[in-house]
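S.K.: With the sequence up front, the predicted model follows.
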Amino acid sequence: MPERTVTVASKVGLHARPAAQVAKAAAAQPVAVTIAKNGGTPVAASSVLNLMTLGAAHGDTVVVAADGEGAEAAVDAIAELIASDLDG
């Protein structure tokens, strides 16, 4: 199962607008993508509520994972989004 550890770049963390953008991108992937804080329980990245309840703040590291055909590309796409500044 491909996974990547990535640092949250948005100043507000994975909350409100950044969470909505990540959830929308995750829902568009051909496989289910999960996200977890280091050592935490993975949640569906396609759910804004799940992302917001993670409590991932600016500078926190999270693990993005997926399984199945296209998982590598899906993980890369979501990790790249989380690592970019989504506040603007």
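M.R.: Ah, there it is. Please read these numbers as outputs of a predicted model, since none were measured by experiment.

S.K.: use CA for all of it now, contacts and neighbours both
M.R.: Will do.

S.K.: what residues are up against the residue sitting furthest away from the middle of the chain?
M.R.: Here the chain has its C-alpha centre computed as a mean, and the residue farthest from that point, by C-alpha atoms, centre = their mean, is residue 69 with 18.5 Å. When the contact criterion is C-alpha atoms under 8 Å, 6 or more residues apart in numbering, the partners of residue 69 are 30-31.

S.K.: mind checking how far residue 20 is from residue 1?
M.R.: Taking C-alpha to C-alpha, to the nearest Å as the criterion, residue 20 is separated from residue 1 by 25 Å.

S.K.: let's bring in a second model and compare:
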Amino acid sequence: MPERTTVVASRSGLHARPAAIFADAAARLDVDVTIALAGTPEEEALDASSILSLMTLGAGNGDSVVLRAEGPGAGAALEELAALLETDLDAQ
């Protein structure tokens, strides 16, 4: 399963508005995507398209997260989502 490690750039981390934007983007993809804090076992990763899961994750500004995707186009999906996390979504 392809994976991509990236850093959360939003000032408030993955809370409220940034989590909603990210969950919406993940839900529109034709692949299943999970997210976890770096160092978390793969089996404990959460559904990246769930706003509740993203807020439960507790990822703050500057935290490293691991995205994993499964399905055709997984690599491109990971790049798209990583770019979103590397943007300050609070500023939009």
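M.R.: Great, that's in hand. The structure displayed is predicted, hence computed values, not measured ones.

S.K.: Which one's more surrounded, residue 20 and residue 1 of structure 1?
M.R.: Neighbours per residue, other C-alpha atoms under 10 Å: of residue 20 of structure 1 and residue 1, the larger number sits with residue 20, 19 against 9.

S.K.: Skip the chain neighbours and tell me the closest residue to that one.
M.R.: When the adjacent residues along the chain are set aside, residue 20 of structure 1 lies closest to residue 48, with 5.5 Å between them (C-alpha to C-alpha, 6 or more residues apart in numbering).

S.K.: Neighbours of that neighbour, how many?
M.R.: Residue neighbour count, defined by other C-alpha under 10 Å, stands at 20 for residue 48 of structure 1.

S.K.: and what of residue 56 of structure 1?
M.R.: When counting by other C-alpha under 10 Å, one arrives at 21 neighbours for residue 56 of structure 1.

S.K.: Does it touch residue 11 like I think?
M.R.: No: the pair residue 56 of structure 1 and residue 11 fails to qualify as a contact (C-alpha atoms under 8 Å) at a distance of 10.7 Å.

S.K.: Quick check: the aligned residue for the residue farthest from the centre of structure 1 in structure 2?
M.R.: Taking TM-score structural alignment, the alignment pairs residue 69 of structure 1 with residue 72 from structure 2.

S.K.: That match belongs to a helix, doesn't it?
M.R.: No: using DSSP: H, G, I helix; E, B strand; the rest coil, the assignment for residue 72 of structure 2 is coil, not a helix.

S.K.: From residue 80 of structure 2, how far off is it?
M.R.: The span separating residue 72 of structure 2 from residue 80 of structure 2 equals 14 Å under the rule C-alpha to C-alpha.

S.K.: Then residue 65 of structure 2?
M.R.: In this structure, residue 65 of structure 2 lies at 14 Å from residue 80 of structure 2, with C-alpha to C-alpha as the measure.
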